[in-house]
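# Here is the input, now give the coordinates:
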Amino acid sequence: MKMFGRTILVLLLLWKQDSVRSVRLVELRVPTHEPEGGMALLGCQYDMEGDTLYSVKWYKDGREFYRFVPKNEPPVYYFETPGVNVDVARSSNTVVALMNLTQESAGHYRCEVSGEAPHFTTVFRQKYINIHLLPKGGPRVMGLREHYRLDETVLANCSLPPSRPKAHLKWLVNDRPAPSEYVLGPWYRVSTDRPDAAETILQLSFYATTADFVNGAVKLKCQATIAPLYQRETESTHYIAFPFTITEPPDAEEIKDHAASVQDSLAALLIPIIFLILV
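You can find the predicted model right below:
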């Protein structure tokens, strides 16, 4: 019985020792969205909890591209991988710097941390990076004029240079979303230079009325969004062209002179009539 108790105690102590020396991955910092041509910092924070670090490895879509082994000299290894360009000078056991991101850079990135022998306890975690092709410039509006007559059609197209993914365009009239009946589209036109990207077009069409032209003016705005990396807008103000001009009312002196002139005209007309009656 005593032997059985000692055996249980030894097993418990060994289990406790192993549990204390269990590698723990504290935080994985991998951006979810990055632009083409940019850079990304991949962070992997871990706690050895009494164990000794054997290696930190990074994988993209299951393929190893970076390894840090503190006992080796040099400790850093970089394996060429399509879409993965590592800035070794800025990388370490906890950070990997990627540069010159391309469409091929998108994928699952996994950090794997291992403890030393004899257990080589390993923990890992992964996240996905989306790579966006952002448009060169902001939204462009064509077809608008500065002045419109009442009941004339206001017609304009808002377009955004090619992007990936497709952009979300939105028209606003006096800082409020344009009614659905005012909007046509969107339409997409594939880029000849980048078949993976498309230009986005959204049309605005409505009749010029006093409901939209408040105090004779309307403010139109086109917003372009590619969340969460891009948001631009263009804004312009347009006016009602009145077909007539309002003249200033005559002043009191003009009215007085006009009344005197009317009285003189009546007197000149009545005097001959009275003379004929008396004769």
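# okay, CA-based contacts and neighbour counts for the rest of this
Noted.
# all helices of the chain, in order?
2-20, 252-278 (DSSP state H).
# Include mean neighbour count when you put these into TSV, please.
TSV is the format used below for the helices of the chain (neighbours: other Cα atoms under 10 Å):
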stretch	mean neighbour count
helix 2-20	11
helix 252-278	10
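# so can I have TSV of the ones you listed showing distance to Cys44?
As requested, these are exported to TSV (distance: least, Cα to Cα, whole Å):
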stretch	distance to Cys44
helix 2-20	21
helix 252-278	86
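# structure for this one too, so we can compare:
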Amino acid sequence: MSNRRLISFDLQADFGFFKKPDYNDGVLLTYNMLHKPALLGILGAIIGLEGYRQKGEWPVYYRRLKNLPVGIEPLEGRHEKGSFRKSVVKYTNTVGYANRDGNLLVEESMLIRPAYRCYLLLEEENADHRKLYDYIRQGWAEYVPYFGKNEYAAWFGGTLREYRFEDFIPETNFRISSLFIKEGVLSEKQVTASFSLSLMEMMNESSFVYFERLPVGFHPQLMQYELADFAYTDWMLQASTQIGNLYKLEEGEKTKIIQLF
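A predicted model of the protein is given here:
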């Protein structure tokens, strides 16, 4: 194993619920995209790191994995222009301690068949990273990973990919295959589609851009989500676009650009 290893694996489930801290007319909302704190929890479950045990203390998995660079890409064929299908489900909790005044009624949004390709930049010197590589490669997990709730079990077996990679500094127009943290007004950086007379076809065609404000970690004192503005798009971007932490990946004949954060 070389000093650094960039891998990906696919996480998918029948349902998902990545709880937002806000509400909409009494309905508990979910983030559409898998975010870094949730992914770190899943990685911790895979290699058996403990979760939350005591109020006011970071869980073991977060302390040990928070500096791991990750990238996230919604799986092709499972989303519509970046959005996963959603539904609202209603629960009735009849347990006495849940609501002393009667039954507790809960409405909760739910993702339908969410699936993501997760990229990890692993370090040889880090024992947790070595264990992650071995467990993901073999499809093992110490604890069952899930998408936000115990009943939304996720699976990942047999999906590990390994890439040749290098830092990417744009010199020509480019597309980003993963979610990325946007800086400034993205529409100002889009390459306009045009018709090529020599090729007799449209060039730089695109169809969507998806935005979502997602957690990237936790505030060290408040223990609340720290958020960043993310985008996911098939736009071709101008070479002058300023986006940090981009990597060029090679897998056989194929190449792609992703962001790790």
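# So after superposing, what's the score?
Comparison of the two superposed chains (TM-score structural alignment, normalised by the length of the second structure) gives a TM-score of 0.21, and 95 aligned residues with a Cα RMSD of 5.9 Å.
# on that earlier part again, list just the one of the helices of the first structure that sits closest to Arg232 of the first structure.
helix 2-20 (52.2 Å; Cα to Cα).
# Can you show me the strands along the stretch 51-200 of the first structure?
Here the stretch 51-200 of the first structure has its strands, by DSSP state E, counting those that start in this stretch, at 53-60, 63-68, 76-78, 95-98, 107-115, 122-132, 140-142, 147-148, 153-163, 168-173, 176-177, 183-190, 198-207.
# export those strands to TSV and tack on distance to Ala40 of the first structure and mean neighbour count?
Shown next, in TSV, are the strands of the stretch 51-200 of the first structure (distance: least, Cα to Cα, whole Å; neighbours: other Cα atoms under 10 Å):
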stretch	distance to Ala40 of the first structure	mean neighbour count
strand 53-60	14	21
strand 63-68	15	19
strand 76-78	16	16
strand 95-98	5	18
strand 107-115	12	22
strand 122-132	9	17
strand 140-142	30	15
strand 147-148	48	18
strand 153-163	20	20
strand 168-173	25	20
strand 176-177	35	12
strand 183-190	28	14
strand 198-207	25	20
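# Dump these to JSON lines, plus distance to Val20 of the first structure.
Formatted as JSON lines, the strands of the stretch 51-200 of the first structure follow (distance: least, Cα to Cα, whole Å):
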{"stretch": "strand 53-60", "distance to Val20 of the first structure": "14"}
{"stretch": "strand 63-68", "distance to Val20 of the first structure": "24"}
{"stretch": "strand 76-78", "distance to Val20 of the first structure": "28"}
{"stretch": "strand 95-98", "distance to Val20 of the first structure": "25"}
{"stretch": "strand 107-115", "distance to Val20 of the first structure": "12"}
{"stretch": "strand 122-132", "distance to Val20 of the first structure": "14"}
{"stretch": "strand 140-142", "distance to Val20 of the first structure": "61"}
{"stretch": "strand 147-148", "distance to Val20 of the first structure": "77"}
{"stretch": "strand 153-163", "distance to Val20 of the first structure": "50"}
{"stretch": "strand 168-173", "distance to Val20 of the first structure": "51"}
{"stretch": "strand 176-177", "distance to Val20 of the first structure": "58"}
{"stretch": "strand 183-190", "distance to Val20 of the first structure": "57"}
{"stretch": "strand 198-207", "distance to Val20 of the first structure": "54"}
